[in-house]
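Undergrad: quick one: sequence plus predicted model below, questions after.
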Amino acid sequence: MEEDSLPADLVADLQVQRATPVRGGDIAQAYRLDTAHGPLFAKTHASPSPGMFEREAAGLRALREHCPEEVGVPQVLRESSSGLVLEWIEEDGMPARQTEVALGRSLAHLHGAGSGPGVDGSGTSGDPVGFGGLAGDSHGYLGSVPVDLTPTPSWPEFYLRRRLAPLVTRAVGECRLDPAATGILSELEPRAEELCGPISSPALLHGDLWGGNRLVDTTGRNWLIDPACFWGHPEVDLAMMQLFGGFGPECLDAYQEVSPLADNWRERVPWYQLAPLLVHAILFGGGYGAAALRALTRYR
């Protein structure tokens, strides 16, 4: 692939010698850019959703600001409405025990990043203004599915009304989910506080932490990529990590050494897996809608 096939605003003056397609997810096209100064990573989309790459860049910057140094987050070198250029990570792909321990500890520290300001934070790029988007941003994406990030001081209200209800409505409307899910969610709403579990202040979340969004480099260091960051409940990230696998038991053990989880957290795992299951039902169909309905039904 030639340099002039990539968006000019991303590659201008980078001295790209070759662009090679690499794996980069189901939404964007990803490339290794070999340049005169070393390799870089680029991702682009011919028709991106509004603000998609800008919000990813903001999430990467927030993670870089708050993650312990043990965990790497790629530096954003270029951004535009059509794509990103990031530093290149030379992957090894084989997490060892110490890699899992480092991730668990670092994730616990990351989730503590919002514990000081609480829900009345100042609204700077690093502080939560409630449960919701970075710096009060009201729009975001899970994959390519738009989600409402309008901040609210109540986590149960955010999770039920901003996250689950719109996703259930869309999935039902697109015939990806049994319409019974709408009534079940309404039945559960009065119990939202109980179902969501205790939380005192917002945590900075990766927001889409499945195994493919954790890389391990040739030195054994963890890297977090492709975030869908927002301020929310730490158990959201932990539930996502358990949905598709890819993380060793040492990771969760190390997390709990730093930040012990609340009572009955395991009972809430399917509750917090609902949102990604609904997104997958919308995007891919298959058995994801049935899995989401089963998760909802267990809480009746």
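TA: Cool, got the structure. Please read these numbers as outputs of a predicted model, since none were measured by experiment.

Undergrad: switch to C-alpha atoms for all contacts and neighbour counts from now on
TA: OK.

Undergrad: neighbouring contacts of stretch 175-187?
TA: 165, 168-169, 171-172, 281-282, 285, 289-290, 292-293, 296-297, 300 (C-alpha atoms under 8 Å, 6 or more residues apart in numbering).

Undergrad: farthest-apart pair in these, please.
TA: 285 and 300 (24.0 Å; C-alpha to C-alpha).

Undergrad: which of these two has more residues huddled nearby?
TA: Between residue 285 and residue 300, counted using other C-alpha atoms under 10 Å, residue 285 has the larger neighbour count: 18 against 10.

Undergrad: ok, and the closest non-adjacent residue to that one?
TA: residue 176 (5.8 Å; C-alpha to C-alpha, 6 or more residues apart in numbering).

Undergrad: one more: residue 169?
TA: residue 182 (7.1 Å).

Undergrad: measure the one you found to residue 140 for me?
TA: 23 Å (C-alpha to C-alpha, to the nearest Å).

Undergrad: neighbour count winner among the two?
TA: Per other C-alpha under 10 Å, whichever of residue 182 and residue 140 has more neighbours is residue 140, with 24 against 17.

Undergrad: next one for the comparison:
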Amino acid sequence: MTIPAALIDAVRQALLEHVGPAAADVHTMPVGGGDICRAAKVTAGRRAFFLKWRPDAPPGFFAAEAKGLARLADVHRDTGVGVPGVIAVGNGAGGAPPFLLLEWIARERADDGAAAALGEGLARQHLARGPAYGWDADSFLGPLPFPAGWRPDWPTYYRDMRLVPLVAQADRRGLLGAERAARLRKLLDRLEEWLAHRPEPALLHGDLWGGNWMVGRGTAPDAAAEARQPRPYLIDPASFYGDPELDLAMTELFGGFPPAFSAAYQRVRPIDPLYPDRRPLYQLYYLLAHLVLFGETYGAAVDRILRRYVG
């Protein structure tokens, strides 16, 4: 993978205020970045950074992630969960692709202790309240856009601002068909029947699958000593304020969270006994997104949830 020269120049400029003259000697090494972005490790002097970029990133794409990381970092200042520090956001100026430059996290082996710390930290995160349901800027789930906005009640927000945009995107890609579309319309019309509870608008990670947490050591030289010890880190958020059960449902969709995680979460914030009845409705959000991104591979899972609720 070739890293564009304009991108390296933009990163060098961004690093000047962080590492000083050492930024003149920048080295890059490609690393795995997932399905959505390309990524590299950047070294300047004795510091290391994580760089991710996407040539066709829509406006505000990396700014949205940086905003989510900053909000999570505020909440987790004292929880024992780490969040990578944001160094710079590139908006595509000067011929460089849009990018996000973060603190490098040195990965360590995950264990039950780290999973428990993550569960406790997530429960405390879910106690952070927003003014209503929503977010004050456009947001993304992977590359899929969602409009900014607030709603005073959760079923309305979840339907109009999360599910409806995904249904529209799936329809534009020819992924619905008459039967699936009819079931989706019926479910959206009756959503309040299954979401009769009234959760507080909690700060969500928004995309908490097993690949979006890790155990590692922070590398910022000015961090407190305890912040440089191995601990769980949250990465790649798609944050907004909503029902905490949405995050929990994602942790159970694809695996990657051992029993120690859920046990620790429960100790801090007990889960409603009726959550299992709502869990498939929340997993539908992520499965619809995967349907849009990856095609009919996820169609059967979407259909199973629809049949469960609307026959």
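TA: Thanks, I have the structure now. Note that this is a predicted model, so its numbers are computed, not measured.

Undergrad: now the TM-score, please.
TA: The TM-score (TM-score structural alignment, normalised by the length of structure 1) is 0.88; 283 aligned residues with a C-alpha RMSD of 1.8 Å.

Undergrad: before we move on, the earlier item: element containing the residue nearest to residue 285 of structure 1?
TA: Following DSSP states H and E, one finds residue 176 of structure 1 outside all helices and strands.

Undergrad: now do residue 33 of structure 1
TA: Applying DSSP H and E, one finds residue 33 of structure 1 within strand 29-35.

Undergrad: just checking, what packs against the next helix-or-strand element following that strand?
TA: Downstream of strand 29-35 of structure 1, the first helix or strand assigned by DSSP H and E is strand 38-44. Applying 3 or more C-alpha pairs under 8 Å, 6 or more residues apart in numbering; DSSP states H and E, one finds that strand 38-44 of structure 1 makes contact with strand 29-35, strand 83-87.

Undergrad: how much does strand 38-44 of structure 1 stray from structure 2?
TA: Here the mean offset of strand 38-44 of structure 1 against structure 2 after fitting is 1.0 Å, by mean C-alpha distance after the TM-score superposition for structure 1.

Undergrad: what's the separation between residue 229 of structure 1 and residue 55 of structure 1?
TA: Distance from residue 229 of structure 1 to residue 55 of structure 1, by C-alpha to C-alpha: 8 Å.

Undergrad: show me the strands in the stretch 201-300 of structure 1, by range?
TA: Along the stretch 201-300 of structure 1, counting by DSSP state E, counting those that start in this stretch, strands occupy 203-205, 214-216, 222-224, 230-232.

Undergrad: what range in structure 2 matches the third one?
TA: When you say that, I think you mean strand 222-224 of structure 1. The counterpart of strand 222-224 of structure 1 in structure 2, counting by TM-score structural alignment, spans residues 232-234.

Undergrad: tell me the buried residues in stretch 161-169 of structure 1?
TA: By 16 or more other C-alpha atoms under 10 Å, the buried positions in stretch 161-169 of structure 1 come out as 162, 163, 164, 165, 166, 167, 168, 169.

Undergrad: now the first one: closest residue in space, sequence neighbours ignored.
TA: Excluding the flanking residues, the one nearest residue 162 of structure 1 by C-alpha to C-alpha, 6+ apart is residue 148, at 5.5 Å.

Undergrad: quick check: the residue nearest the centre of structure 2 vs residue 53 of structure 2, distance?
TA: The centre of structure 2 sits closest to residue 237, judged by C-alpha atoms, centre = their mean, with a distance of 2.4 Å. Separation of residue 237 of structure 2 from residue 53 of structure 2 (C-alpha to C-alpha) stands at 16 Å.

Undergrad: likewise for residue 213 of structure 2?
TA: Relative to residue 53 of structure 2, and taking C-alpha to C-alpha, residue 213 of structure 2 is found at 20 Å.

Undergrad: and stretch 254-266 of structure 1, how far apart are its ends?
TA: With C-alpha to C-alpha applied, stretch 254-266 of structure 1 spans 16 Å between its terminal residues.

Undergrad: that one aligns to what range in structure 2?
TA: Using TM-score structural alignment, stretch 254-266 of structure 1 pairs with 264-276 in structure 2.

Undergrad: any buried residues in the matching stretch, and which?
TA: Buried, per 16+ other C-alpha under 10 Å, within stretch 264-276 of structure 2: 264, 265, 271.

Undergrad: ok now it, how far from the chain's centre?
TA: 21 Å (C-alpha atoms, centre = their mean, to the nearest Å).

Undergrad: contact partners of it?
TA: 116, 117, 119, 120, 121, 122, 123, 124, 245.

Undergrad: so where do the helices sit in structure 2?
TA: Per DSSP state H, structure 2 carries helices over the ranges 5-19, 61-75, 112-125, 154-157, 164-172, 177-189, 191-194, 244-251, 259-268, 275-294, 299-310.

Undergrad: nearest to residue 44 of structure 2, out of those helices?
TA: Short answer: helix 5-19, nearest of the helices of structure 2 by C-alpha to C-alpha, at 7.2 Å.

Undergrad: for the corresponding residue of structure 1 for residue 48 of structure 2, give me its contacts.
TA: Alignment note (TM-score structural alignment): residue 48 of structure 2 maps to residue 39 of structure 1. Applying C-alpha under 8 Å, 6+ apart to residue 39 of structure 1 gives the contacts 32, 33, 87, 88.

Undergrad: most neighbours out of those, which is it?
TA: Result: residue 33 is most packed of these (other C-alpha under 10 Å), 26 neighbours.
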